[in-house]
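K.L.:
okay, predicted coordinates and the sequence, questions at the end:
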Amino acid sequence: MNEKIFLASPHMSEEGYEMKYIQEAFDKNWIAPLGENITEFEKELAERVNVKAAAALSSGTAAIHLALKGAGVGEGDIVFCPTLTFSATANPIIYQNSIPVFIDSDVETWNMSPKALEEAFEKYPEVKAVLVVHLYGLSADMDKIMEICKKHDVVVIEDAAESLGTYYKGQLTGTFGDYGIFSFNGNKIITTSGGGMLVSNNEERIAKAKFWATQSRDQARHYQHSELGFNYRMSNVVAGIGRGQLKVLDQRVEKKRYIYEFYKRELGGLEGVGFMPSNEWDEPNCWLSCITLSGNVQPIDVMEALERDNIESRPVWKPMHLQPFFEEYDFVGDGVSERLFEDGVCLPSDTKMTDGDLNRIVKIIKGLWIK
């Protein structure tokens, strides 16, 4: 069996930055949830993306949940959510006993369609919040989306779980809305093994989120709780990994873009092969490199051929409105997301891959056109 190539796996720094911060946590007994690594990771991430405040949490999902709670989303409220995303974007809407309405993608960005968003506002003018996702590190068209949302005076939450390091017209994704969230899951561009961050330019919102995330413990000598709380804070040890990973973020983005350009150069001439969109205003982190197939070779052919050689790949996300759990909820659009799901393949995008690994992948894919 050939050596396994992963879709995307953790990549610790060659310099050992992460172990330095972890060792400090052990040496000073900062093993408990809070400590210097938490405080500094929040500060360093906020400075890196140019926002005023950040809260380090147990996951990106927890960050979305607290953003929705902070936005006042509650029972029976409607939240617009892209249909082409991972379920972690939509699940917190249900946590709040709220109602998701799924919005289609557009072909120009693969993200939330401004046209479908306008149609959704006409149908549901009482919407409470809009969740925007930057899929696979591609930026949504934030000018159009923010213009629509401001016109309707609605809270905007950016799910930038996959797009840390992506720029839209010179501004980092996750910093346009009222709240932004990042994920540090094991497959993300930088990782803490598991964790997330909630950011905002409103420091009071972040302070409140931290309060909720630590079981809503009131300031009192005894344990007193006046609000429902959650156990959502990031571990101080885990935050040390994040501090080290943040130092190599630019290197990881550079390698992700290199991988995408390698595929585009080597596979772009094959009949029926398309690539995830590129816009002049978008500087993507290319977290995953994705292709679409419209000829005789189908996505399943590519995935199975790679799998036979011990190489991971996967389909593009299955839209939420097609998922058994969410199929009862409304969908606004004309099927772009469904076509992307049917035609799309996420290719290996692991930053530890060598050119030899990439050549091995493209050789297998090219072979499907030679039969």
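P.N.:
Right, received. Where do you want to start?
K.L.:
from here on, just use CA atoms for contacts and neighbour counts.
P.N.:
Fine.
K.L.:
contact partners for the closest residue to residue 336 other than its chain neighbours?
P.N.:
Residue nearest to residue 336 in three dimensions, not counting chain neighbours: residue 105, with 5.8 Å by CA to CA, 6 or more residues apart in numbering. Listed by CA atoms under 8 Å, 6 or more residues apart in numbering, the contact set of residue 105 reads 82-84, 111-113, 116, 333, 336-337.
K.L.:
among these, which ones are buried?
P.N.:
By neighbour count, with 16 or more other CA atoms under 10 Å, those hold 82-84, 111-113, 116, 333, 337 as buried.
K.L.:
could you dump the residues you listed into TSV with secondary structure and distance to residue 204 added?
P.N.:
Compiled in TSV, the buried ones among the contacts of residue 105 are given as follows (DSSP: H, G, I helix; E, B strand; the rest coil; distance: CA to CA, whole Å):
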residue	secondary structure	distance to residue 204
82	strand	28
83	coil	31
84	coil	32
111	coil	30
112	strand	29
113	coil	31
116	helix	33
333	coil	36
337	helix	37
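K.L.:
using CSV, lay out those residues together with distance to residue 142.
P.N.:
Putting the buried ones among the contacts of residue 105 into CSV (distance: CA to CA, whole Å) gives the following:
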residue, distance to residue 142
82, 14
83, 17
84, 17
111, 10
112, 10
113, 10
116, 14
333, 18
337, 19
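K.L.:
so which of those residues comes closest to residue 310?
P.N.:
Using CA to CA, residue 84 comes nearest to residue 310 of those, at 27.4 Å.
K.L.:
from residue 342, how far out is that closest one?
P.N.:
12 Å (CA to CA, to the nearest Å).
K.L.:
before we move on, what about residue 317?
P.N.:
Taking CA to CA, one finds residue 317 at 10 Å from residue 342.
K.L.:
go on, residue 13?
P.N.:
Distance of residue 13 to residue 342, given as CA to CA: 36 Å.
K.L.:
got it, and residue 286?
P.N.:
From residue 286 across to residue 342, the span is 21 Å (CA to CA).
K.L.:
let's bring in a second one:
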Amino acid sequence: MNDRIFLSSPHMSDEGYEMQYVQEAFDTNWIAPLGENVNEFEKELARKVEIKAAAALSSGTAAIHLALKAAGVSEGDIVFCPTLTFSATANPIIYQNATPVFIDSNVETWNMCPKALEEAFNKYPDVKTVIVVHLYGLSADMEKIVDLCKKHNVPLIEDAAESLGTYYKGQHTGTFGDYGIFSFNGNKIITTSGGGMLVSNNEEKISKARFWATQSRDTARHYQHSELGFNYRMSNVVAGIGRGQLKVLDQRVQKKKYIYEFYKRELSHLEGINFMPENEWDNSNYWLSCATLTGSIRPLDVMQALEQENIESRPVWKPMHMQPFFEKYDYIGSDVSESLFLNGLCLPSDTKLTDAGLNKVVKIIKRLWSK
């Protein structure tokens, strides 16, 4: 395993920032449930992305769930959701007994297509909430999406799980909607091993989310619960890791961009390979370096060749409307997301990758085209 090249694995700081905060939690015996690390991680993340309030939670999925609840989504409500995403975006809709309607991508962003979203609004004028995703660190076309949501007076939730450090027109992704969510899963650009954050400029809603996340325990000497609660709060130890990781976020973004530019420089001349889009208004964190292969060399050919050399890669997400669990729900769009899935490839994007490792990946891929 020491020789394996990973897709994207945890990368602790060389300075040991994380252990300083974790040790502090041990020294003060604030292991769980909460403590200074949790409070400070919330403040530091909110400052970093320039938003008023944040709630540190056990996962990005938990953050989406509480965002839906805060937006008033309940049984029978319709929620628009991108089809090209990980299931964690869509699952919380079902937790709330609501109904997802999946929206296609466009080729310009790989994210939610504004035209398909507008079509969905016309078909479902009573939609309760829209979730937009910034896939692989690529920003969705937020100006058009925000305008549509405002026009129809519908709350917007940003799933920025993959895009911490990405800017759209100079503003952090995750801060355009009524609610934003970030993930600190082990493969994300910074990690807490597992965890997430719900952010908003509505401080009252974030306070309420913290209440729900701590089992909705009322202010009383005895244990009293007037609302349904959840065990969703982040632990003080995990938050310490997050505080240390946040200090190196900018370094991680720089390395991710370096990896993407390396692949693009070395491989873009190969017939049939096209790298994920870059737009003038999108300053991506390049979480994963992705490409589409439309020639005789298929994504599976590349993945198998890399796996033989102990190198991890994977396909682009399989759209939700093609998933066995979700295929019964409506889908608005054409075949963009399906095409991206069938032709897409995620290349190793681990920030610990050396130039030697990158050259090894590139050499294996080039060999396929030389046959």
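P.N.:
Yep, it's here. All of these numbers come straight from a predicted model, not from anything done at the bench.
K.L.:
what TM-score do we get after superposing?
P.N.:
After superposition, the two chains reach a TM-score (TM-score structural alignment, normalised by the length of structure 1) of 0.99; 371 aligned residues with a CA RMSD of 0.7 Å.
K.L.:
looking at the buried ones among the contacts of residue 105 of structure 1, which is nearest residue 47 of structure 1?
P.N.:
Nearest to residue 47 of structure 1 among those, counting by CA to CA, is residue 111 at 26.5 Å.
K.L.:
residues contacting the closest one?
P.N.:
For residue 111 of structure 1, the contact set (CA under 8 Å, 6+ apart) comprises 82, 84, 104-105, 133-135, 138-141.
K.L.:
which stretches in the stretch 51-200 of structure 1 count as strands?
P.N.:
53-57, 78-82, 99-103, 129-133, 155-159, 167-168, 171-172, 179-183, 196-200 (DSSP state E, counting those that start in this stretch).
K.L.:
so which of the ones you listed comes closest to residue 4 of structure 1?
P.N.:
Here strand 179-183 is closest among those (CA to CA), at 24.9 Å.
K.L.:
show me the contact partners of the closest one.
P.N.:
Taking CA under 8 Å, 6+ apart as the rule, strand 179-183 of structure 1 contacts 59-60, 63-64, 67, 156-164, 174, 191, 194-201.
K.L.:
distance from that strand to structure 2 after superposition?
P.N.:
Its aligned residues in structure 2 lie a mean 0.1 Å from strand 179-183 of structure 1 after superposition (mean CA distance after the TM-score superposition for structure 1).
K.L.:
relative to residue 20 of structure 1, which of the strands of the stretch 51-200 of structure 1 is closest?
P.N.:
Among those, strand 53-57 sits nearest to residue 20 of structure 1 (CA to CA), with 19.3 Å.
K.L.:
which SSE is residue 264 of structure 1 in?
P.N.:
Assigned by DSSP states H and E, residue 264 of structure 1 falls within helix 249-267.
K.L.:
buried residues of that helix, list them for me.
P.N.:
Within helix 249-267 of structure 1, the residues that count as buried by 16+ other CA under 10 Å are 249, 252-253, 255-257, 259-260, 262-264, 267.
K.L.:
repeat that for stretch 47-60 of structure 1.
P.N.:
For stretch 47-60 of structure 1, by 16+ other CA under 10 Å, it's 49, 51, 53-60.
K.L.:
how about stretch 18-31 of structure 1?
P.N.:
18-19, 21-22, 24-25, 30-31.
K.L.:
how distant is that stretch from the center of its chain?
P.N.:
28 Å (CA atoms, centre = their mean, to the nearest Å).
K.L.:
cool, stretch 97-115 of structure 2 as well?
P.N.:
With CA atoms, centre = their mean, you get 15 Å for stretch 97-115 of structure 2.
K.L.:
repeat for stretch 195-202 of structure 1
P.N.:
Taking mean C-alpha positions (CA atoms, centre = their mean), stretch 195-202 of structure 1 and its chain are 13 Å apart.
K.L.:
what do you get for stretch 135-149 of structure 2?
P.N.:
Counting by CA atoms, centre = their mean, stretch 135-149 of structure 2 is centred 14 Å from the centre of its parent chain.
K.L.:
cool, and stretch 275-289 of structure 2?
P.N.:
14 Å.
K.L.:
mind checking the end-to-end distance for that stretch?
P.N.:
End-to-end for stretch 275-289 of structure 2, by CA to CA: 8 Å.
K.L.:
so what touches it?
P.N.:
7-8, 107-110, 136-139, 162-170, 188-189, 253-254, 256-257, 259-260, 263-264, 268, 290-292, 346-349.
K.L.:
go again using 7 Å as the cut-off
P.N.:
Contact with stretch 275-289 of structure 2 is made by 108-109, 136-139, 162-163, 165-169, 189, 253, 256-257, 260, 264, 290-292, 346-347, 349, as judged by CA atoms under 7 Å, 6 or more residues apart in numbering.
K.L.:
so what's residue 65 of structure 2 closest to, chain neighbours aside?
P.N.:
Nearest non-adjacent residue to residue 65 of structure 2, counting by CA to CA, 6+ apart: residue 92, 4.9 Å away.
K.L.:
structure 1: which residue goes with the one you found?
P.N.:
Under the alignment (TM-score structural alignment), residue 92 of structure 2 pairs with residue 92 in structure 1.
K.L.:
secondary structure element holding residue 285 of structure 2?
P.N.:
Counting by DSSP H and E, residue 285 of structure 2 is part of no helix or strand.
K.L.:
spatially speaking, which residue is in the middle of structure 2?
P.N.:
Centrality entry for structure 2: nearest residue to the mean C-alpha point is residue 161, 2.0 Å, by CA atoms, centre = their mean.
K.L.:
state the distance from that residue to residue 181 of structure 2.
P.N.:
6 Å.
K.L.:
quickly list what's touching both of those two.
P.N.:
residue 60.
K.L.:
the strands of the stretch 51-200 of structure 1: which one's closest to residue 45 of structure 1?
P.N.:
Using CA to CA, the strands of the stretch 51-200 of structure 1 put strand 53-57 closest to residue 45 of structure 1, at 7.4 Å.
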